[in-house]
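Chemist: okay, structure incoming, though there's no sequence with it:
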């Protein structure tokens, strides 16, 4: 209850909740594609490469979020292309993106003159530091993600489930797959402020994986995933507020618990149905 009373008084908490809601939209929609397509490892490569852009932006005295967006889009396009053309070396190349990206980011951040940057806030997130400017940027990113998915929903669906059929229909599989990876990249940027680079993949996949247990279609999966993302982000933030726990870690643990219950609940229902059918 302390959290909800504080929410009425403190602007930083209001910004944090708004950020949770905005991040949940992108997370629920793109997380569904990540889970269905099983590209969590690719999304992880994008997430960790983003630190390079943030580090370079800090070194050049530019916006770190703008650096994150640019680097995420470049990494998304490159990793998508690698997945399509160099599958035999995919794991090695993405691991190189992953590790070199973080190393470059750390190098530039530590060499930034006259400014001490808290790496922990980028690695593990600090949702309580979200500013009004961050809220505006997150709104713009959400708008781009939602509008693009609405415009190309059928193409994304065909490219995700049946590539051969999509090619026969004249759909540019490579183009839409790389576009999909770029949207995943934008979602990663959305989630950095919430849980940080290290925990991005957990929040990107766990709500969607939970939704997959109960949803019968991708569109329903997206809706359920968005609602679950809102529940775990706002709920995790509320839980962390009283005992002063790290908000990002608490949010991810909450998402993990929800996923565990969804899996156990689904299996229990199926078990009872099988018992009923056997009778």
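Modeler: In hand now; what should we look at? All figures in this text were calculated on a predicted structure; none of them were measured in a lab.

Chemist: C-alpha only now, for contacts and for neighbours.
Modeler: OK.

Chemist: which of the helices or strands spans residue 150?
Modeler: In the assignment (DSSP states H and E), residue 150 maps to helix 132-151.

Chemist: packing partners for that helix?
Modeler: Taking 3 or more CA pairs under 8 Å, 6 or more residues apart in numbering; DSSP states H and E as contact, the helices and strands that helix 132-151 lies on are helix 11-37, helix 173-212.

Chemist: which residues touch the residue most central in space within the chain?
Modeler: Among the residues of the chain, residue 204 comes closest to the average C-alpha position under CA atoms, centre = their mean, at 3.7 Å. For residue 204, the contacting residues are 27, 28, 30, 31, 34, 188, by CA atoms under 8 Å, 6 or more residues apart in numbering.

Chemist: can you list those in JSON lines and add neighbour count and distance to residue 262?
Modeler: Conversion of the contacts of residue 204 to JSON lines gives the following (neighbours: other CA atoms under 10 Å; distance: CA to CA, whole Å):
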{"residue": "27", "neighbour count": "33", "distance to residue 262": "18"}
{"residue": "28", "neighbour count": "30", "distance to residue 262": "16"}
{"residue": "30", "neighbour count": "29", "distance to residue 262": "20"}
{"residue": "31", "neighbour count": "32", "distance to residue 262": "16"}
{"residue": "34", "neighbour count": "25", "distance to residue 262": "18"}
{"residue": "188", "neighbour count": "30", "distance to residue 262": "24"}
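
Chemist: of those residues, which is the nearest to residue 241?
Modeler: Taking CA to CA as the measure, residue 241 lies nearest residue 27 of the contacts of residue 204, at 22.4 Å.

Chemist: okay but that closest one is in contact with residue 226, surely?
Modeler: Yes: Residue 27 lies in contact with residue 226 (CA atoms under 8 Å); the separation is 6.9 Å.

Chemist: what comes up buried for the helix or strand where residue 166 lies?
Modeler: With elements delineated by DSSP H and E, residue 166 resides in helix 163-168, which encompasses its position. In terms of neighbour count (16 or more other CA atoms under 10 Å), helix 163-168 has its buried residues at 163, 166.

Chemist: which elements pack onto that helix?
Modeler: Using 3+ CA pairs under 8 Å, 6+ apart as the contact test, the elements touching helix 163-168 are helix 153-161, helix 173-212.

Chemist: looking at the ones you listed, which is closest to residue 123?
Modeler: Ranking the helices and strands packed on helix 163-168 by proximity to residue 123 (CA to CA) places helix 173-212 first, at 4.7 Å.

Chemist: now the element after the closest one, going C-ward?
Modeler: Counting by DSSP H and E, the next helix or strand C-terminal to helix 173-212 is helix 218-241.

Chemist: and the next helix or strand after that following helix, what does it pack against?
Modeler: Sequence-wise, the next helix or strand downstream of helix 218-241 (DSSP H and E) is helix 247-278. In this structure, helix 247-278 packs against helix 173-212, helix 218-241, with contacts taken as 3+ CA pairs under 8 Å, 6+ apart.

Chemist: take a look at this one as well, against the first:
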């Protein structure tokens, strides 16, 4: 089947649109996460969201909504414990990470009736993205653009040096909690793309790759969005033809792009030395 023929199918068009908006959201949020060195926190929030999924399955709620609420509360909880209660950040992350996974596993197995299909949440299935998912990702993208446009300089200051930002009278607490909120929401709304297991890579690897070629905050965002969307499209097409899980293939393509970029930068540096 030709590539253009796939565009006749609604599920493929939805997958492309979902990939585009998820790439934009993850590109913006991921740059903040990588710059602030919050990768471990993002991993904790990602796995804590499983607790929200379990709550949704058990009580008959929308699992994405319950996962989002649980993730936001976990993100705020990590921030509160590490900043106000004297708990080491890695310990706070481990506590919520473990809590979310434990609650999710228990409530999933206690859910009456047929066992829920966890594979699309754990490993992702981009072909199951609905119009509602696309609308949610598009809304998130608009909110992120608006928030960054208004608070760009404050976000950049907090990303690189929180203490310096405080001396410049930046409301660092507001920025930190607002960004943690966006991190949690972005993670949950992108779960269908690559799943809980691999989602952390989607908000770190494109930024790492972009950082090989530029140190500009805005350019890292732009380049990481492009890299994410490219990996999503290539991974989606190859997974369709090879009949393998799309989420895993998207992450595989991202890793390949990263190492290719690393080799290219190393080759250029070697030539310049000579």
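Modeler: The structure has been received and is ready for your questions. All figures in this text were calculated on a predicted structure; none of them were measured in a lab.

Chemist: overlay them and tell me the TM-score.
Modeler: Once superposed, the chains reach a TM-score of 0.94 (TM-score structural alignment, normalised by the length of structure 2), with 274 aligned residues with a CA RMSD of 1.6 Å.

Chemist: winner for burial among the helices and strands packed on helix 163-168 of structure 1?
Modeler: With neighbours taken as mean count of other CA atoms under 10 Å, these reach their highest mean count in helix 173-212, at a mean of 26.

Chemist: after superposition, how close is that one to structure 2?
Modeler: On superposition with structure 2, the average gap between helix 173-212 of structure 1 and its aligned counterparts reaches 1.0 Å (mean CA distance after the TM-score superposition for structure 1).

Chemist: that helix versus helix 218-241: what angle between them?
Modeler: Calculated by axes from the mean of the first three to the mean of the last three CA atoms, to 10 degrees, helix 173-212 of structure 1 forms an angle of 60 degrees with helix 218-241.

Chemist: neighbouring contacts of stretch 261-275 of structure 1?
Modeler: Residues external to stretch 261-275 of structure 1 that are found in contact with it (CA under 8 Å, 6+ apart): 210, 213, 214.

Chemist: for residue 166 of structure 1, which non-adjacent residue is spatially closest?
Modeler: By the measure of CA to CA, 6 or more residues apart in numbering, the closest residue to residue 166 of structure 1 outside its immediate chain neighbours is residue 158, 5.4 Å from it.

Chemist: same check on residue 21 of structure 1?
Modeler: residue 230 (5.8 Å).

Chemist: my guess is the one you found contacts residue 19, does it?
Modeler: No: in terms of CA under 8 Å, residue 230 of structure 1 does not count as a neighbour of residue 19; the distance is 10.1 Å.

Chemist: looking at these two, which is more packed in?
Modeler: A direct count of neighbours by other CA atoms under 10 Å for residue 230 of structure 1 and residue 19 places residue 19 higher, at 27 against 22.

Chemist: surely the more buried one meets residue 135?
Modeler: Yes: in terms of CA under 8 Å, residue 19 of structure 1 counts as a neighbour of residue 135; the distance is 6.3 Å.

Chemist: now the contacts of residue 204 of structure 1 as CSV including distance to residue 239 of structure 1?
Modeler: Written out in CSV, the entries for the contacts of residue 204 of structure 1 read as follows (distance: CA to CA, whole Å):
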residue, distance to residue 239 of structure 1
27, 20
28, 21
30, 26
31, 24
34, 27
188, 24
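
Chemist: once you map the residues you listed onto structure 2, which are still in contact?
Modeler: Among those, the contacts conserved in structure 2 (both residues aligned by TM-score structural alignment, their matches' CA atoms under 8 Å) are 27, 28, 30, 31, 34.

Chemist: that older thread, redo the helices and strands packed on helix 163-168 of structure 1 as a markdown table? Include distance to residue 123 of structure 1.
Modeler: Output for those, formatted as a markdown table (distance: least, CA to CA, whole Å):
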| stretch | distance to residue 123 of structure 1 |
| --- | --- |
| helix 153-161 | 30 |
| helix 173-212 | 5 |
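
Chemist: which of those helices sits closest to residue 75 of structure 1?
Modeler: Between residue 75 of structure 1 and those, the tightest spacing by CA to CA is seen for helix 173-212, at 7.7 Å.

Chemist: for the helix or strand where residue 44 of structure 1 lies, buried residues please.
Modeler: Using DSSP H and E, residue 44 of structure 1 maps to helix 40-59. Of the residues in helix 40-59 of structure 1, those with enough neighbours to count as buried (16+ other CA under 10 Å) are 40, 42-59.

Chemist: run through the residues that contact the closest residue to residue 106 of structure 1 other than its chain neighbours.
Modeler: Nearest non-adjacent residue to residue 106 of structure 1, counting by CA to CA, 6+ apart: residue 55, 6.5 Å away. Applying CA under 8 Å, 6+ apart, we find residue 55 of structure 1 in contact with 64, 67, 104, 105, 106, 107, 108, 109.

Chemist: CSV for the helices and strands packed on helix 132-151 of structure 1, including distance to residue 263 of structure 1?
Modeler: Output for those, formatted as CSV (distance: least, CA to CA, whole Å):
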stretch, distance to residue 263 of structure 1
helix 11-37, 15
helix 173-212, 7
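
Chemist: residue 94 of structure 1 is nearest to which of those helices?
Modeler: If you check each of these against residue 94 of structure 1 by CA to CA, helix 173-212 wins as the nearest, at 13.4 Å.

Chemist: the closest one corresponds to what range in structure 2?
Modeler: Mapped onto structure 2 with TM-score structural alignment as the criterion, helix 173-212 of structure 1 occupies residues 172-211.

Chemist: measure the matching stretch end to end?
Modeler: Taking CA to CA, to the nearest Å, the span from the opening residue of stretch 172-211 of structure 2 to its closing residue is 24 Å.

Chemist: go on, stretch 184-200 of structure 2?
Modeler: Where stretch 184-200 of structure 2 begins and where it ends lie 12 Å apart, using CA to CA.

Chemist: what sits up against it?
Modeler: Residues beyond stretch 184-200 of structure 2 that count as contacts (CA under 8 Å, 6+ apart) turn out to be 18-19, 22, 25-26, 29, 39, 42-43, 45-47, 49-50, 64, 67-68, 71-72, 75, 120-126, 128-129, 133, 136-137, 140, 246-248, 250-251.

Chemist: mean shift between the helix holding residue 150 of structure 1 and structure 2?
Modeler: Helix 132-151 of structure 1 sits 1.7 Å off on average (mean CA distance after the TM-score superposition for structure 1).

Chemist: how about that helix: buried residues?
Modeler: Applying 16+ other CA under 10 Å to helix 132-151 of structure 1 flags 134, 135, 138, 139, 141, 142, 145, 146, 149 as buried.

Chemist: also stretch 57-68 of structure 2?
Modeler: Residues of stretch 57-68 of structure 2 classed as buried by neighbour count (16+ other CA under 10 Å): 57, 58, 63, 64, 65, 66, 67, 68.
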